[in-house]
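Chemist: Okay, here's the prediction I keep looking at, along with the sequence it came from:
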Amino acid sequence: MVEIRAAIQIKYESERPILIPKDLVKLSKDKQWLQLRPTSQPIIELLTGQRPDKNASLSGSTAMANLIKKRNQSFDQPATPAEQLFDAPEPGSGKKSTRKRSLPDNQEEEVAMDINGSKVTCLMSGKRPRRCDLTIQLEQHQIETIIKTIRNDEDTATAAQKPEAMAVPPAVVQEVEAIVNGREPVNTRVTKVLQVLEHHGLCQQQTLVPSQVLCHPSNRGGQMVSHFDVWAKGHQLLVWRNQQLVQESKGSLAPVSGAEGYLSLASSHTTAFLRCLEHGTTDPSGKAISVPKTDPVWSAIQTGWRWHVVASSVEEAMPSLPQFFQVGANSGNAIGRATSELEAACQIAIQVQMGASLESAIQSVASGEVACRQSLPAIGHYVSRYSGGTSFPLLKFLSHFSSTYGTTCMMGQDFMEALSHTTFPDPGNLYPLLRTALWATQCTSTKQQDGFARLLTRADVQRLSSPQNMESVRTAESMLSDSWKLVQSQLPEGTSTNAGSNHLYKCFGKFCVRAILFLTKKEKLGPDAQQKLESLAQILDLFTQDVSKVKQATPAAEAKTIKDAVSAQPWEATLLQNTHIKVGDQYTLPKEHGAKVYQLLQISNEGGTMEHRPVLQAPETVFVPLAGLGKWRVSRHSMPAIGPADIITRGLPSSHAMAQEDFQKAAVVTALHQCYQEQSVEDLELLCMASSPQALYAKKAIASKKLKLVPLGSISKVKTGQKPPKLAIQAFGHDWAIGSWKQDLQFQAEGTIVPFFWCRTAEGEDEGNMVLTTIKQGPCTVPILHNPAKIQANEQILQKVEEEAATSASAKKKPRKG
């Protein structure tokens, strides 16, 4: 495969040549145009002659602003026709037009402006052409004119520097904090804060593309973004947190390049989704999404949009301000995801750590778009009692565990109140680890209803506090406490969330989920349903085994293995640089091979051999050069394979118990309906029904054994070991209970009328004219009522009391004292 690419370099005088990114050069009207994006590093270096800092921008350059203003004035000025019927008015006479021009969709227009006697041609486009970046014709003389104009500006030297260099005056801090603590709506306060910062040069509007933006670590209470949510909707420390987030997503987030210069507090999921599209990553299910280059989404990826960029010195002076901006952003985003209970708890904890009172922290969170508003008092109580102290380590664990292994759903007010306020009959223990385990387990719930987790309920939490369960609960709390201390002792010093803690948190989280599902007897509903859990001691052993495996897999353990990189062969060096590549493992490359799964068969100095084995087709082999192996990602899916014949046979409807039971139930229902049609009497000349009370009467005399009543109704299988009810059909070795449909007791056409269920039971032993017996109908033995003796006309039809019931009733009667 041969690729030919053309690149554009611009060299000014004796300076080093600048390579222009291809997305800044466009072809329109048979001409090439250069987009002078003020945040582009190559453009800044070309125009200023200085190597810019990472967060540099020309948005604050006076010369750049004057050039855009002059271009817009030329664009707004209407064209003068060649001949006019009336003389043009003199300058300054008449009413001045203030109307601003616009362009139709997808239309572009050339605009010429004069700069110090030189003509520079600009390209205008978009629905708001006056706000687009300065785009000039890619021509030597015009570029030189722009460079000289920019460099004559006094602000040019500082424009290439970080805006963070400016300190925040104390007066500005006081003014901003007064607005933040005000009582106005949160969006109004956010707007006012941005206006104050812009006025003092601490905030500016810039056009940024998604590849320049990462997620701020304070976003969503420290949870940042969820790779599930990214696909459902789309300096060292900060970059590392994003790299860790990418690693934990297992390929569902775009990698961190290290060239990003901005951290987002709003539109983070949208930005992350656009980065995923740009890098060709897959969604959490492993599905690759291809978007045509003609789709408008690529305009956002390549051109970007306007952002409010706040200097980092503002965060240093006011550490709680990012949290405030994030709350406001959630309130304003129409398609944003409202704050969940765990995010609200993390936001409350962060503000408390920064010196806010618990009440003010709760009020601050409530001012945003909070889906759990009714649960905030319970959440605040939980944060103050059960988070592990002033550093909130247990809350940090929940945040990390939920964002990595949890599902995106709400907990619900009932569950949160039970979690926070349930009292255990043990005055010496508040059971914080058990509550943590309950929350972690609920986060993994795959059983959901209307967006709320339904794995655990209020009743489950309250049942654990009952006296009969306290022995098991005390044992679980003790084990969880000891395990948590072990996790804390093995966390690298100085941080509670890093690459090593991910494995330890995973082990502790599995321990929590297993313990809670065992205590609530819901093991089959959990993600680890195949693991049979017999005791808490067994669950503790599994935790110990998981931790020991983690120790062997941590980066620290790998670093202790000595590798000879000097004498390593090329293929060995490739494996050392790409630790995820191993012979025998399975990989995918969605951008080139779609969703196909390949296995690395062998590797040599020339490259590696990948093989895909489709079902009932010849294997597909791909040879990958050593330089291309790093692009392949570990597959979370297995190679296509034909299922074992014995398992498939057991699963076929003719053999599977589920299908057999359904067939048997259908046969029982059919037999009951046939029995009713053949045996039961519905003759209204012979029978009549009465209401208040419900009763059945004979209009005419009925000879003995001529009246049969069949209990037609719903059918359900009686569980093994349970005592069958009186009305039950025996068939296929099981009992099948007969339930009554809703009867139309008041004759309002709101139910059925089955004569059997209108025949009441007699009160006395000698009363009644119908007895319960059985009849054979196909494979079933069906219970029915029939009359052993003649029933007189106008007589009420009553079922006789069974002998066992009558004997039991008479035995309960106490003799009167004489």
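Modeler: Received the coordinates, thanks. Residues are numbered from 1 along each chain as shown.
Chemist: CA atoms for contacts and neighbours, from now on please.
Modeler: Fine.
Chemist: Can you name every helix or strand that the strand or helix carrying Leu67 contacts?
Modeler: Counting by DSSP states H and E, the element that carries Leu67 is helix 62-76. In terms of contacts (3 or more C-alpha pairs under 8 Å, 6 or more residues apart in numbering; DSSP states H and E), helix 62-76 is packed against strand 108-115, helix 140-151.
Chemist: Generate TSV for those, with distance to Ser340 and mean neighbour count as supplementary columns.
Modeler: What follows is these, written out as TSV (distance: least, C-alpha to C-alpha, whole Å; neighbours: other C-alpha atoms under 10 Å):
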stretch	distance to Ser340	mean neighbour count
strand 108-115	45	15
helix 140-151	48	16
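Chemist: Let me see the ranges of the helices in the stretch 151-300 of the chain.
Modeler: 156-159, 170-180, 186-199, 227-232, 236-248, 268-279, 297-303 (DSSP state H, counting those that start in this stretch).
Chemist: for the stretch 501-650 of the chain, same thing?
Modeler: Using DSSP H, counting those that start in this stretch, helices in the stretch 501-650 of the chain cover 536-553, 555-559, 570-577, 590-593, 645-651.
Chemist: The structure to be compared is supplied as follows:
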Amino acid sequence: MALTPAVIAEADRIMASDAAVNLKVLELNDLWLSNGLASKQVHGPERFCIHPQNRGGAMMNSFDMVTKGETMMSQGLRIDLLETSAVAFCMSSNAVKRDKQLAANRKCCSQAKGVMPEVVGDDLFLTVGSSHSTCYLKSMKQGLVKNASSFMKKGQPVERCLSQGWTWLILADTLEDQFPSLPLLYSSVLNSNNSVCVASTEIECLATISNCLKLGKTVAEATAATMQGEPACKEYLETVAFFAQKYTGGDEMPLVDFLVSFSKLYGQSIRLGQEFTQLITYFDFKLEANLAPCFRVACMAAQVASPKVQDQFAKLLVKADLDRIKSKSKPELLEAERLLKDAWVATQNAPLKDGERYTVFGRCCVRTVLYLSQKQKFDRENKEWNSLEEINQALATELLGPKGTSSSAAPTASPSKVANLLEASPSTVAMMQHPHLEVGGLYQHSDYGSQVFQLLELNDTSAKFEHRPLMQDAWTVAIALSDDLKQWKKTKKAIVQVVDQAAWSKYLVENNSAAGEAIDMQRMQILLYDTFVNLPEVDGFSFVSPPTGLCATINIPKGKLKLIAYGDLKRDDGKPGHKVSGYALSPPKAVGDMDNVTATSVLVPFWYVKPSMDAEAVNMQLTNAKHGGLAIPCYTNSRSIRKGELLLHAAEALLAKEASKAAPKKRKAS
């Protein structure tokens, strides 16, 4: 039956409703079945491939498939449970789209290194549920599973599935044409409720969000659609969405495809965990105008490739690693970001298959991250790299093939230029062979001890290095291109130079106004101290505790009690607070309980007049008292005070409240 406007409208209503996602799927199934757009059919595993949008586009991890299959065999296959999530779409009737569906499956199988069953060409359907189980049974039928015969005795569930098949809900391909996100919906729901489920990981959620965004959904809609599948990372799915939106390469999100492919290389799907996901998404590397997107993706790649796994969680990188990189390796981090960005461009232009491109780029990511984080002992390659330049050179070798010697000198050069060696000039070839050489860079050579040289020029005959001794003429060394330029090692040491007198003389003590300001402040501090200690003694109050405050010990007439401030003077930073002659005044360390007074405690009554929101209780007002030529903050009693009253001043909030009451009200327009 055709997909009528009425059916489309009803499907839209169901998918937009607030119903639980499982109920949505059941209601959609009834709609498709009642309108001839779906049917119950019995088929064996050989008729099925994986839908390209299964698990958000990740399709399948072959290690997960084997683990789930073995678990299913050890527990005993139950056909009734298998059928609860057995849903598939018909392959597209459009030849071009069908070829793409088959190509996606062939690519997925090629990455599985002979573990997953081959695409033989008589496949009819694309699974969005029971995908792992079906793929494992198909592998058994193709003879890829060892010791499978013990499960295939006649009449046993496995033998019945392989010889007779089991019941599937088959959806028409026209449904996917009309509702492009429908496979994502079915996949997310069906993969979360089967009996031996593999919960969606952060990488699979990245893939789902990416596919939703490509289908025109907003970030919020993509996140909500992914949430429907109850993924393992649902508590921090917004963080995963933020990572996808900010760091994965723009609208097409090509780095999501890379992470999905690379995450399948080394074992079962592992989780990154909330702590790491939020760390790598929101960490501030303190780089000016650079969010280090490539390095963040590289960290995620290193984490999913990590051999250090505990309870299915990757445990390679932690916050201390990123803190160390931020504080001690910032120049190398900037270089690593540039290297990774150029490596991505280079691998995408290389004459390799997608899976090979992702593998080469992934190795570069892992090497870079482990080198900067000083965790190369966890490298699966069992190799330590001495520099980012060496990692870059290894990348170029892998892009050029086994006989390639290096990458281009400029990391921004494309692989097409690297490969065109026949037309390259001698200087270009030299730069390709020695990517650590860069005009303007600084180098050292063991023949010249600790002296630092700058590479001035690299032409078709030689490389010229210049050394500039202090107070002497500079001199150069010309090295023939045929010599071993590897002996010239890049250095982080700077060239020591004589600084022009005009640049430093103004900062000498006698010329520096900052030094004079410090002396002026010290003089002002002494003047404040002398003024304070020579003030007449004030009585009529006492400290109370706890908490420490002040109260009147006698009846005090209005204006007769004056408490002058004293404290440390500091440079005024413009923040609100008490001031003395242009300097900020800060109190001595407060004493919260008089039982804790020590020999080093300094008590200034001014600072113990407490704020109050009770206007009637307020009895002290802030003024300025002039003594010794200084205007010093002072609390004066604004009314008569009875014996035993606490000394209180108006809190800032009370002053603001009273000011708003005093402000003239605007007349309403008549």
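Modeler: Looks like it came in fine. Please read all numbers here as calculations on a predicted model, not as lab measurements.
Chemist: And the TM-score between them?
Modeler: Scored against TM-score structural alignment, normalised by the length of the second structure, the superposed chains reach a TM-score of 0.54; 375 aligned residues with a C-alpha RMSD of 1.9 Å.
Chemist: could the helices of the stretch 501-650 of the first structure be laid out in TSV, adding mean neighbour count?
Modeler: As requested, these are exported to TSV (neighbours: other C-alpha atoms under 10 Å):
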stretch	mean neighbour count
helix 536-553	16
helix 555-559	11
helix 570-577	16
helix 590-593	14
helix 645-651	11
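Chemist: Dump the ones you listed to CSV, plus distance to Asn187 of the first structure.
Modeler: Output for these, formatted as CSV (distance: least, C-alpha to C-alpha, whole Å):
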stretch, distance to Asn187 of the first structure
helix 536-553, 46
helix 555-559, 44
helix 570-577, 48
helix 590-593, 41
helix 645-651, 58
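Chemist: so the lengthiest helix in the first structure corresponds to what in the second structure?
Modeler: Looking across the first structure with DSSP state H, the single longest helix is helix 657-679. On the second structure, no counterpart of helix 657-679 of the first structure exists by TM-score structural alignment.
Chemist: Give me the packing partners of the helix or strand that that helix is followed by, helices and strands only.
Modeler: Proceeding N to C from helix 657-679 of the first structure, the next assigned helix or strand is strand 687-690, under DSSP H and E. If you count contacts as 3+ C-alpha pairs under 8 Å, 6+ apart, strand 687-690 of the first structure packs onto strand 695-698.
Chemist: Which residue range of the second structure does the strand it packs on align onto?
Modeler: The aligned range for strand 695-698 of the first structure is empty, by TM-score structural alignment.
Chemist: Likewise for stretch 9-25 of the first structure?
Modeler: Using TM-score structural alignment, stretch 9-25 of the first structure pairs with nothing in the second structure.
Chemist: returning to what we had before: could you point out which of the helices of the stretch 501-650 of the first structure sits nearest Ser125 of the first structure?
Modeler: The closest of the helices of the stretch 501-650 of the first structure to Ser125 of the first structure is helix 590-593. By C-alpha to C-alpha, the value is 31.7 Å.
Chemist: Now the aligned partner of Asp229 of the first structure in the second structure: closest residue in space that isn't a chain neighbour?
Modeler: Using TM-score structural alignment, the equivalent of Asp229 of the first structure in the second structure is Asp64. Leaving aside its sequence neighbours, Asp64 of the second structure sits nearest to Gln268 (C-alpha to C-alpha, 6 or more residues apart in numbering; 4.9 Å).
Chemist: Quickly find the element holding that neighbour.
Modeler: Using DSSP H and E, no helix or strand contains Gln268 of the second structure.
Chemist: contacting residues for it?
Modeler: 61-64, 67 (C-alpha atoms under 8 Å, 6 or more residues apart in numbering).
Chemist: Wait, Gly261 of the first structure touches His216, no?
Modeler: No. If you go by C-alpha atoms under 8 Å, Gly261 of the first structure and His216 don't touch, sitting 11.3 Å apart.
Chemist: In terms of neighbours, single out the busier of the two.
Modeler: His216 (24 against 17; other C-alpha atoms under 10 Å).
Chemist: Correct me if wrong: the more buried one contacts Leu263.
Modeler: Yes. The pair His216 of the first structure and Leu263 qualifies as a contact (C-alpha under 8 Å) at a distance of 4.7 Å.
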